[in-house]
Structures are given as C-alpha cells and as structure tokens.
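K.L.:
Sharing a model that was predicted from the sequence below.
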Amino acid sequence: MQAKSPAESLSCDVCVIGGGSAGLSAAAGAAQLGAKVVLIERGAMGGDCLNTGCVPSKSLIAAAHAAHMFTAAMALGVGEAIAPRIDFEAIHHHIHGVIAAIAPHDSVERFEGLGIKVIRQIARFTSPTELVAGPYRITARRFVIATGSRAIVPPVPGLRALDPLTNESVFEMIARPDHLLIIGGGPIGLEMAQAFRRLGAQVTIVDVAGILPRDEPEAAELIRGVLRDEGIVLHEHAKLIDPQKTQSGVSATIETPTDRHDITASHVLVAAGRKANVEDMGLELAGVESGAKGIVVDGRLRTSNPRIFALGDVAGGPQFTHIAGYHAGIFIRNAMFGLPAKVDYAALPWVTYLDPEVAHVGLTEAEARKTHGDVTVIIEHMDDNDRAQAERRTEGFVKLILTGRGKVLGATIVAPHAGEMISLWGLVISGKVKLSAVASMIAPYPTLAEISKRAAGAYFKPKLFGRLPKTWVGLVQKVFR
C-alpha cells in the first residue's frame, strides 16, 4: 500500500470558508488591505446568490415581465390582447447567460489575481486554531465561516419522496411546468409564482400561515389581490396532505380551516425556509457553538471561539445578499483595523421582487408599537402620483412609521421599482436625517419617487395649515401691504 502523502502546511492571516457573497467580500477586502488570505470553496464560486438565488431568479422575473407586457400594454391603447410565444429553453439560456456574464467577478482567477490562495476542497476544523482542506493543513490568525444556507423540505409525510424542486434545481428546467404547486408564501415562493404564471404555467400556492408574514399587512393584502387577479390560486393557513407521485406529476390534498380538496400538479417547488450549512465542519473541535438557526455569534459576529467569525446566512440572522456584504464589512473593521464594530439592523432593507415590488426598511408598525408605544402612521397612495397615473400603475402606497416627534422608524413602499426608492428611507434612518429634509427636497416631476416627498410633507400639513400659521400669515399680510 502506498503511503499517504503528508499534508502541506499553510499559515495565513485570514482563512475564509465559503465562496459566496459574504466569504468573497471578506476575502477580497482583507487581501486588498495586505493580509495573507486563503479561501476555501467546495462548490461553485459565487455561492447561492450567483448560481441558484438572486441572479437567476431576477433573470427569470425579467423574462416574465417582458411576457406580461404583451397584455399590460392594452391598458395604454397599444397592441392586441395576444398571448406571447414562450420559449422556455431560450429563457433557460437567458438565465444562464446572465450568470455567465457575472461569474468572472466571482471567479477563482479574479481572486487569485488579488493574491488569494484558493482551495477547491471541503474544510473541516481539527482544533480551535487549525483546519484541513484536501491536502492542506491550515492555521490562521482569524477564520471566517461563510458557508451560507440551503432550502429545507418541510416535514410533510411523503413530500421528500417526490424529489421536489428547490431554488437549487428550478433554474435548470428547460421546459415550462404545466402546473406548478408551490409550498411557501414567502418572498421566494411568491416571486416564482408570479413569474411562472406570467410565463404561462398554472400556479397554486400553499402556505401554513399567511403570505409575506414579515411585511406590513396592507402590503400583503394588496399583493394577495394582485396574485389572484393574475390567476394564481392561493391557499393560506393550509396544509398539504398525502402528496404522491402520479404518471403526470403529483397529487395531494389541500386542507384549509374551511375546506378540503384534492389537487394534481405537474411539479412541486418548495420555498418554505432555509437551513444554515453547519454540518461536517468539525465545529465542536473548533469550539464553535451552533444552534437551530446557525452559528451563534455576538454583535461583532464572533463565534464562541473569538478567533473565528461567522458571516452571512450561516450566522443565523437576516438572510439577504446585502446583509452578507454588510457582515463582511463588520469583519474587516474588527479583524483588520481592530475596531469594535457591531451589527446594527435598524435600517435593514429588503425587497420582494413582485410586480408591484414590496420594499421595506426599519421597523414595521407592529414592531414600532411594541418598542415605542404610540407611533404616527402616514400612508400615501400611488393613485395620487402623476407618473403612476400616466403609466396606469396606480396600485401601491408608501407607509411611514414615525415617532410623535417625526423621527422615521420604518418605511414600506409597494409600487413598481419600489426597491429603487426604499434606499432614501434607509439613509434617513441610518443617517438620522430629519423628515423635514425629505419634505423640502426638490424631487423631479413626474416621478414615482415623488410619493416619498408627498408622504414626508403629509406629516407637516396639520402644523403648516393649522390655526397658528394662519394667524401669523394674517398678521404678515396686514403689516406688509
């Protein structure tokens, strides 16, 4: 028997496990600051966001939007109400063409060009200060765990045997599903539901609770109507019972508080939550504590072993790509500059890329009332916006949550391109910008974004047009005749 070759020892300043958004940002930042960096990735560079998440889903949504415009244009007096021809194989090529266009930014070659040692292996800790990855034994001053998360299959008896689609497989389809049964009414499930429906598939959604549970109830109610108007069958507070394979796809029973009926579908897509990737990493040997949500971290993203940080989805917090990048910045400030930087989610934004989009930042009304007691709520509807009227896109609103003194605690926008407009309110919250600054800014006319200025101004209307200002104006007019 041939003797096993001894492991090659590597020593570095920073060793990053995971080549997704958080890991790549941390590795690139550390390397560009002069640190010696090793990056370990066992799968595809770019992680979930590039390969099976944000990039392919938004590419599919773009195709669905283009298809929807065939019929939506009729409201503007353009064209005939004809169904577009859907070439799903061409859509598949479009999706993967977008991935290929972005991939060089996340490639091994780019990171090696930054002076980073990239190792394509599985990483396992052997002690609090060391790990192995293939033929390498690595020690580092700081370790970063950024292994991300994966879709979970709910514990519905018989569901796993169907081999359901997840975000890791749905974008590999080259033929459109006839009838897509989606389990989960969160952002991913709803985005996929609207996209596939607009591309010609029948779509049914089953959720054990209500749709968009983290968003304002007014947003969920509006989206509920939009989805049903587009022909999506929505079952909330429902259970899927006895799913089985059939010759044409799957069959199951849907049970709601008031009804029970059978359903057949060609495909099942699971979009019902995610699980942190913490298995088979030797975390116990590294002295790293983990729980049901992922790795336990403090405010500085340090694990129970202070030499090891956890970033992104695996850290058990909000699961967004922009949070992964934000976490990388927190790590850089701590590990590279020695600053005690901590995470602060007070201005955390998120967007559900439906049509209209649902964008939110800060606290919801319920969260604000729980924390601050009495709050002021302002809602301005898009049908009062001239650009929305011109484009016949008047569904939606902006909702502001304020303290009694006008400090912005949270904002929700439901509108076309709401994700492009929510950053203003994120800046207001994080930069402690006064509401009066938004109310007095000059906004270009006509734009959808004027709705934010209108909402800010609504707070000051009672004060501006109240009894005291009117009295003062009357005195001024008498004096300056």
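P.N.:
Yes, it's here.

K.L.:
going forward, measure contacts between C-alpha atoms and count neighbours the same way
P.N.:
OK.

K.L.:
Tell me where the stretch 101-250 of the chain has strands.
P.N.:
117-119, 123-127, 130-133, 136-145, 149-151, 179-183, 202-206, 233-235, 239-245, 250-255 (DSSP state E, counting those that start in this stretch).

K.L.:
Now mean neighbour count and distance to Ala276 too, for those strands, in CSV please.
P.N.:
CSV is the format used below for these (neighbours: other Cα atoms under 10 Å; distance: least, Cα to Cα, whole Å):
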stretch, mean neighbour count, distance to Ala276
strand 117-119, 18, 22
strand 123-127, 20, 16
strand 130-133, 20, 20
strand 136-145, 21, 11
strand 149-151, 18, 4
strand 179-183, 25, 20
strand 202-206, 22, 24
strand 233-235, 19, 28
strand 239-245, 18, 25
strand 250-255, 19, 29
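
K.L.:
Nearest to Ser290, out of these?
P.N.:
Taking Cα to Cα, strand 136-145 is the member of the strands of the stretch 101-250 of the chain nearest to Ser290, at 11.9 Å.

K.L.:
which strands and helices sit next to that closest one?
P.N.:
If you count contacts as 3 or more Cα pairs under 8 Å, 6 or more residues apart in numbering; DSSP states H and E, strand 136-145 packs onto strand 8-17, strand 130-133, strand 308-310.

K.L.:
Give me whichever of those is most buried.
P.N.:
Counting by mean count of other Cα atoms under 10 Å, strand 308-310 has the highest mean neighbour count of the helices and strands packed on strand 136-145, with a mean of 28.

K.L.:
and the angle from the following helix or strand past that strand to strand 8-17?
P.N.:
Using DSSP states H and E, the helix or strand that follows strand 308-310 in sequence is helix 321-335. Here the directions of helix 321-335 and strand 8-17 differ by 130 degrees (axes from the mean of the first three to the mean of the last three Cα atoms, to 10 degrees).

K.L.:
coming back round to it: of the strands of the stretch 101-250 of the chain, which is nearest Ala286?
P.N.:
Using Cα to Cα, those put strand 123-127 closest to Ala286, at 4.8 Å.

K.L.:
Got another one to weigh against that:
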Amino acid sequence: MKSFDAIVIGGGQAGPFLAARMVEKGMKVALIERKFLGGTCVNAGCMPTKTLVASARAAYVARNGAVYGVNIPGEIAIDMKVVRARAETVTMNARNGLIGWFAGMDGMTVIYGHARFEDPKTVSVNGETLTAPRIFLNVGARPVIPDLPGINDIDYLTSTSIIHLDTLPRHLAVIGGSYIGLEFAQMYRRFGAEVSVIEHGPKLASREDEDISDAIADVLRSEGIDIHTGVSDIAFARSSDAITVATDSARIDASHVLIATGRKPNTDDLGLDAAGVITDKHGYITVDDKLATNVEGIWALGDCNGYGAFTHTSYNDFEIAAANLLDGDDRKVSSRILAYALYIDPPLGRVGMTEKQARASGRKIMISTRPMSRVGRANERGETKGFMKVIADAETKKILGAAILGIEGDEVIHGIIDAMNAGTTYPALQWSVPIHPTVSELIPTLLGDLKPA
C-alpha cells in the first residue's frame, strides 16, 4: 500500500490545481486520471468547441463581407480537416502544458487509470492500493443518452465525439435545445450543413426568461436553422443513406444526429458505497457549503457535485477548498453568484437571477431593457441582434441579475458581475464613466432606465 497526504481522483479544472497547491505546501499527492488531464474543458468542452465556434464565425464573416464593402470572389469553402486539426492543436497544447507542469513538480505522482474506493481512506487503481487522510473527487460528467425508440440502431454523435468530425454533415439533427446543442447547431449551419433543432420543451434554453429564449430562437432562425419545440415523441430509423428522425410533428432525413440532452456525473463506477459517500437521485455527490461530503476526509469538486457545472465554477470549487484547507479562510459555495455564457453568436452573458426568479422571490423589483440596435458599437459593427436586460431590487438598490444577448455580451456582463460581487448599488454604478465607443458604455444608461415592474 502506498501512502500519500492527499489523493485527487480526476484531472479536471479543480483537482489538479488543488493538488498543485498542496504540493507547494510540502505535501505528497497522488493525482489519478482515467483518461486525459484537463477534464471536459480542455479535451471535449470549452477549448475545442470555442475553437470550432471561431472557425464557424470566420466562415460567416467571409460570406457576409460584401455588407462591409469587402468582396470575396467565389464560394467560401470549408476544409473540415483543417477545422478539426486546429481545434485538436488547441486541446493538445493545453493538455501537454498540464503534463509538463506536473512532471516537473516534486511531490506529485500522476497515475493514469480507473480509481475505485476500497474504504473511506483507500482507493485501488491499476492493481495498486493507495491511502490518504484526504481524498478529493473531481471526476466530472458525461453526456446523457436518453432511451428513445431506435436510438441504438443509429450511429449518433455526442458533444464529445462531434468535435472529431472531419467531414461536413449534409443535415445535422440536434436533439436538445439547450446550451451545448445550440452552439453546435449554429456552428454547423455556418460551416454549411442543413441543421434542425428538436427540443422537448416549449422554448429553447429553457433556463432563461421567455424573452431571452425567443430572441435566441430568432437569431438561429435568421441563419436558416429549423427549430422544433414542444416535441413530445422522437424516434429514429436507419435507411441506406440517412437517419430518419420522426417526431409527432415532423419527419427529418438527417445524415448525422447529435444527442445533446444533458449530462450526468461520472460517479456510478467509483465504489462510493464502499466509502459510504452519499449521492442524490441523479448521481451527484452530496456536499456541504464547503464541498465536504458526508464522509470525513472526502470532498467533491466540480461537475460531480451538481453546483455550477461550468469550468469557472469548478475552478472556484478549487479556490474554496484551497482557501479553507490551506489558508485558514472561511469560504462557502453559497457565497458564489452564478454567471455563465451561451456561445452562440451573438453570445449571451448571464448573471444572477432571471426575471422569473426575481418575481418568485417576492421582492419588489425594477427592470430595464435596451435593444442592441440602440447601441452605437453594435451599429458600427453591423451586429444589432439581441438586447440587454437588468433586474434590480427596488428597496435595497442591489442588482439581482442581468442578461446581455448581443455583440460581446459574454465580456460586457463582467461589469455587472463585478458590481454584484462587490455589493455595489445600481445608483453608484450609474456614475461610472465608461469608454466610448464600447458596448459596456450602455450599462449606466441601462441602469438609469430601471422602472418598477
């Protein structure tokens, strides 16, 4: 049996950085990863997908160059092999960077293999037994495959496998109208494929307010994406040259099908029962406000604990654990103000409560909206789709939430994220003097238009 001061299971966006901090403190740490360092973000999520989004935007801009007086003769051709290779290069650079970093770190032992608990202080991997007083789980999540009629008869894609495509689908059917599915839908439409999105719910991006969901749908439809919402039945059948996707309202002959119906935690094969670690009905590991499980000495970080499911929230889990365990701090998950983005083009930047959530809270609220068509920078760039929206507490004057669907919305939202984390009231933020011409310069104006709602 090999003894360590700590064992980290999973090489995503929380565990490895926590392991590095512990090594800096003189601890002996084992980091166990069953596949690739970097987790979903580096290998199958943010980095490769946003690289693909960039290639898709380049194609879109080239096709629309004439609007800006830039005439490109001939058809805009897409080389999917080059597109894929570029995304793979970005992934490999990041992954190899982590490998090199850890290789030069005394006190760090990286083990590739499938770890399972033997008891609360012991795990086995590759036939070896390891023990430590502290064990951290950062095992991430994977795509959910729904039990739909005919699904086992077709070759479907997931968000993990689609990034390896080096040919252009004739017609991509996306099953699921949430964030992952919508990014791939627009991306492949811009590459030149016909695209259909099939969503069970009444709206796309169902977490958002209806006005945001409707605007997202308008953006995608304007680019020729076929959207089907409120679909109750989906079935698949394979023919010689197509996959038939049959719903209660349509029949689609697709060349490729992407299943984007959510993700589930990688907790079902860790031997958690042997350690006594409790999970909820969805398989997420139950943790307290400091990310500790019900078993002393075991913590769960990142996607597998059900709090956030984003790279930045996973990294924040590392920050919380490191601050509490290594720096004598008292940080809590409940102090986190959730923010995220949807990387269609234009992107959606979101923070805090939706309007629906704010109303349900019983607060007296104020709301302001402003179309991007009234933003100078958006007009100058010829990108006026979308709008800004902010919600505030009428009594405390604190900002409760905001959504910016529009050019640079994923960057502009950070002004509001920072204000909310600092506890700044909206009247104080109104007096800032932003730079012109930017999208962010409209934030004080947006706040100045807040009205009781």
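P.N.:
Cool, the structure landed. Given the structure is predicted, the values throughout are model-derived calculations rather than measurements.

K.L.:
could I get the strands of the stretch 101-250 of structure 1 as JSON lines with distance to Val296 of structure 1?
P.N.:
Converted to JSON lines, the strands of the stretch 101-250 of structure 1 look like this (distance: least, Cα to Cα, whole Å):
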{"stretch": "strand 117-119", "distance to Val296 of structure 1": "26"}
{"stretch": "strand 123-127", "distance to Val296 of structure 1": "17"}
{"stretch": "strand 130-133", "distance to Val296 of structure 1": "19"}
{"stretch": "strand 136-145", "distance to Val296 of structure 1": "12"}
{"stretch": "strand 149-151", "distance to Val296 of structure 1": "15"}
{"stretch": "strand 179-183", "distance to Val296 of structure 1": "29"}
{"stretch": "strand 202-206", "distance to Val296 of structure 1": "32"}
{"stretch": "strand 233-235", "distance to Val296 of structure 1": "35"}
{"stretch": "strand 239-245", "distance to Val296 of structure 1": "32"}
{"stretch": "strand 250-255", "distance to Val296 of structure 1": "37"}
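
K.L.:
And those strands: which comes nearest Leu475 of structure 1?
P.N.:
Closest of the strands of the stretch 101-250 of structure 1 to Leu475 of structure 1 is strand 233-235, at 60.2 Å (criterion: Cα to Cα).

K.L.:
re earlier: can you check which of the strands of the stretch 101-250 of structure 1 gets nearest to Asp48 of structure 1?
P.N.:
Among those, the nearest to Asp48 of structure 1 by Cα to Cα is strand 149-151 (8.1 Å).

K.L.:
name the helices or strands packed onto the closest one?
P.N.:
Using 3+ Cα pairs under 8 Å, 6+ apart: strand 149-151 of structure 1 touches strand 274-276.

K.L.:
From Ile135 of structure 2, how far out is the spatially most central residue of structure 2?
P.N.:
For structure 2, the residue nearest the mean C-alpha position is Phe310 (4.7 Å; Cα atoms, centre = their mean). Phe310 of structure 2 sits 22 Å away from Ile135 of structure 2, going by Cα to Cα, to the nearest Å.

K.L.:
What of Ser222 of structure 2?
P.N.:
From Ser222 of structure 2 to Ile135 of structure 2 the distance is 50 Å (Cα to Cα).

K.L.:
do Asp410 of structure 2 as well
P.N.:
35 Å.

K.L.:
check contacts around the residue nearest to the centre of structure 2.
P.N.:
For Phe310 of structure 2, the contacting residues are 302-303, 340, by Cα atoms under 8 Å, 6 or more residues apart in numbering.

K.L.:
Closest to Ala378 of structure 2 out of those residues?
P.N.:
Of all those, Ala378 of structure 2 sits closest to Tyr340, with 21.5 Å by Cα to Cα.

K.L.:
quick one: which helix or strand includes the nearest residue to the closest one once chain neighbours are set aside?
P.N.:
Counting by Cα to Cα, 6 or more residues apart in numbering, the nearest residue to Tyr340 of structure 2 once its immediate chain neighbours are dropped is Arg350, at 5.4 Å. Assigned by DSSP H and E, Arg350 of structure 2 belongs to strand 348-352.

K.L.:
aligned partner of Ala341 of structure 2 in structure 1?
P.N.:
Counting by TM-score structural alignment, Ala341 of structure 2 corresponds to Val351 in structure 1.

K.L.:
so that match sits in a helix?
P.N.:
No - applying DSSP: H, G, I helix; E, B strand; the rest coil, one finds Val351 of structure 1 to be strand, outside a helix.

K.L.:
need the helices and strands packed on strand 136-145 of structure 1 in JSON lines with distance to Ala75 of structure 1, can you?
P.N.:
Formatted as JSON lines, these follow (distance: least, Cα to Cα, whole Å):
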{"stretch": "strand 8-17", "distance to Ala75 of structure 1": "51"}
{"stretch": "strand 130-133", "distance to Ala75 of structure 1": "59"}
{"stretch": "strand 308-310", "distance to Ala75 of structure 1": "50"}
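
K.L.:
quick one: which of the ones you listed is nearest Gly185 of structure 1?
P.N.:
Nearest of these to Gly185 of structure 1, taken as Cα to Cα: strand 308-310 at 28.5 Å.

K.L.:
Over in structure 2, find the residue span that closest one aligns onto.
P.N.:
With TM-score structural alignment as the criterion, strand 308-310 of structure 1 aligns to 298-300.
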